[in-house]
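> test case, fold it:
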Amino acid sequence: MSTTGQKGKMRRRTLATVCAVFAMTFTGTTTGIGTAAEPRADLLYLADIDPLAKDIVLRGEAEVNGQFYPRSIVQLTSSSLPVNVAEYHLGRHWRSFLATVGLRDDSPTECVVSLEVSLDGTPVHRTELSVGEARDIAVNISGAFRMKLTVSRGRGVSATCYGTWGEARLTTS
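You can find the predicted model right below:
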């Protein structure tokens, strides 16, 4: 086969692969940026999916008020980023958002943050906490299309603070 023929065959294969991935993304057979987090089970950890839009979001382990949370979302705030936003596409599939919220234990003592949950642009829950405090939250998200998690730094705080959503998860119950 000629070099030109091989290149054409490779282009067709590449195009077919791209089309297949594109089709999976929009039919919901995979979860990626821009697709709804589909309830294949009755539980989904936000640390396991990518936000649709985000500032600086860390996923993984975090310790809050002496408790270890292996599947956490951490949003940092600083003088250059006083408000940090992460938005998730829910696709109207989920009923509850559950998490333990607080500041990561390695945040400076002066840190105070506000953690807010908004559904389809409307704030529905807000908690303000200092280092060493934590709260369990349960937010009804039935029928919501998008969920926005916002962490805002308290007034007069100059340090980098780590607002944490410990074990942040969506459920169908």
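> C-alpha from now on. contacts and neighbour counts both.
Fine.
> just the endpoints, please. Distance across stretch 91-100?
23 Å (Cα to Cα, to the nearest Å).
> list the buried ones in that stretch?
Residues of stretch 91-100 classed as buried by neighbour count (16 or more other Cα atoms under 10 Å): 91, 93-100.
> and the two most separated of these?
The widest separation within the buried residues of stretch 91-100, taken as Cα to Cα, falls between 91 and 100 and amounts to 23.4 Å.
> returning to that earlier point: could I get the buried residues of stretch 91-100 as a markdown table with distance to residue 12 and secondary structure?
A markdown table is the format used below for the buried residues of stretch 91-100 (distance: Cα to Cα, whole Å; DSSP: H, G, I helix; E, B strand; the rest coil):
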| residue | distance to residue 12 | secondary structure |
| --- | --- | --- |
| 91 | 33 | coil |
| 93 | 36 | coil |
| 94 | 39 | coil |
| 95 | 43 | coil |
| 96 | 44 | strand |
| 97 | 43 | strand |
| 98 | 46 | strand |
| 99 | 46 | strand |
| 100 | 49 | strand |
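> need those residues in a markdown table (columns: distance to residue 109).
As requested, these are exported to a markdown table (distance: Cα to Cα, whole Å):
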| residue | distance to residue 109 |
| --- | --- |
| 91 | 38 |
| 93 | 39 |
| 94 | 36 |
| 95 | 35 |
| 96 | 32 |
| 97 | 28 |
| 98 | 26 |
| 99 | 22 |
| 100 | 19 |
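> which of these lies closest to residue 148?
Taking Cα to Cα as the measure, residue 97 is the one of these closest to residue 148, at 11.4 Å.
> how about this one, so we can line them up?
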Amino acid sequence: MEDSTAHNIAVGVVITVVGGLITAAILAGLSQCGPSHTTTGQSTQPQTSSAPLPPTLTPTSATPAPTTPNSAEPRSTYLSDMYATQSNYDPVPGQASINGQVHPQSIEFQVYYVANPVNEVSYNLGRDWRHFAATAGVTDDSTSGAELRFQIFIDGQEIYDRTLTYGESNPVTLNVTGVLRLTFKVSLLNKEDGTYIGAMGDAHLSN
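Reported below is the predicted structural model:
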């Protein structure tokens, strides 16, 4: 009877030990196979390419090229296209032949021995021109031997004085910068009747 009891106790101890070993083994296996829930603190965002980015250009305001004031375009006009502001005998615009040369854009000044020996004509320049040019002379259809005195004034000041006879001509160039009024005076020097015409051939203003 005692032997049977001892045998049963030994068997129970063995079963208890074996059960503990099996339980430990099962727990050890679960700890190795289970998912790890430990966080490392690393970012979970997707990694981007490590290739260097192109340099960013900073916009700058465009510097305008230096400019110069626009100068007025070159202009010119013939006196034959202008109206005289003052005259004692109206000038005649048109073609004039002087010393054998034809000048299509001219002004003629007629003078007469008795009625009108002096012809004075003025033009308003408006201080808008710089140069005056013309060919002065007695027209070819005047009386042979005609002799005329040509005078030019700018704002009342004489700047040209020349006596020309039939068959003569003289180029005239004047600086008229800032001039308000340009005046021509043609005087007859002959002492007998005839046809006497002085002219400014192709008289024109420019700037």
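> so which residues make contact with stretch 56-69 of the first structure?
47, 70-76, 84-86, 101-105, 131-134, 164, 166-167 (Cα atoms under 8 Å, 6 or more residues apart in numbering).
> which ones are touching residue 136 of the second structure?
So, once contact is read as Cα under 8 Å, 6+ apart, residue 136 of the second structure ends up touching 150, 169-172, 198-201.
> which of those residues are buried?
150, 169-170, 198-201.
> so which of the residues you listed sit within strands?
Applying DSSP state E to these, the entries found in strands are 150, 169-170, 198-201.
> possible to save these as JSON lines with distance to residue 5 of the second structure?
JSON lines is the format used below for these (distance: Cα to Cα, whole Å):
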{"residue": "150", "distance to residue 5 of the second structure": "170"}
{"residue": "169", "distance to residue 5 of the second structure": "169"}
{"residue": "170", "distance to residue 5 of the second structure": "166"}
{"residue": "198", "distance to residue 5 of the second structure": "171"}
{"residue": "199", "distance to residue 5 of the second structure": "167"}
{"residue": "200", "distance to residue 5 of the second structure": "164"}
{"residue": "201", "distance to residue 5 of the second structure": "163"}
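> nearest to residue 16 of the second structure, of those?
For these, the nearest to residue 16 of the second structure is residue 201 (145.9 Å; Cα to Cα).
> and which of the ones in strands among the buried ones among the contacts of residue 136 of the second structure is nearest to residue 14 of the second structure?
residue 201 (149.2 Å).
> map that closest one across to the first structure for me.
By TM-score structural alignment, residue 201 of the second structure lines up with residue 166 in the first structure.
> same thing with residue 128 of the second structure?
Aligned partner of residue 128 of the second structure by TM-score structural alignment: residue 93.
> measure that match to residue 143 of the first structure for me?
7 Å.
> matching residues in the first structure for stretch 19-31 of the second structure?
For stretch 19-31 of the second structure, there is no aligned range in the first structure, judged by TM-score structural alignment.
> starting at the chain centroid, how far to that stretch?
97 Å (Cα atoms, centre = their mean, to the nearest Å).
> ok, stretch 4-17 of the second structure next?
119 Å.
> looking at the contacts of residue 136 of the second structure, which one is closest to residue 2 of the second structure?
Closest to residue 2 of the second structure out of the contacts of residue 136 of the second structure is residue 172 (165.4 Å), distances taken as Cα to Cα.
> let me know the helix or strand that the closest one is in.
Assigned by DSSP states H and E, residue 172 of the second structure belongs to strand 169-175.
> residues in contact with that strand?
Under the contact criterion Cα under 8 Å, 6+ apart, strand 169-175 of the second structure has outside partners 98-99, 130-138.
> and the helices in the first structure?
Under the criterion DSSP state H, the first structure contains helices at 3-27.
> relative to residue 101 of the first structure, how far out is residue 82 of the first structure?
18 Å.
> check residue 51 of the first structure too.
As judged by Cα to Cα, residue 51 of the first structure and residue 101 of the first structure stand 18 Å apart.
> one step back: the strand holding residue 172 of the second structure vs the first structure, average distance?
With mean Cα distance after the TM-score superposition for the first structure, strand 169-175 of the second structure departs from the first structure by a mean of 0.7 Å once superposed.
> so where in the second structure does stretch 132-149 of the first structure end up aligned?
With TM-score structural alignment as the criterion, stretch 132-149 of the first structure aligns to 167-184.
> buried residues in the matching stretch?
167-170, 176, 179-184.
> cool, stretch 3-15 of the second structure as well?
Under 16+ other Cα under 10 Å, stretch 3-15 of the second structure has no buried positions.
> again, but for stretch 98-112 of the first structure
For stretch 98-112 of the first structure, burial by neighbour count (16+ other Cα under 10 Å) applies to 98-105, 107-108, 111-112.
> which two of those residues have the greatest separation?
The most distant members of the buried residues of stretch 98-112 of the first structure, if one measures by Cα to Cα, are 98 and 108, lying 25.7 Å apart.
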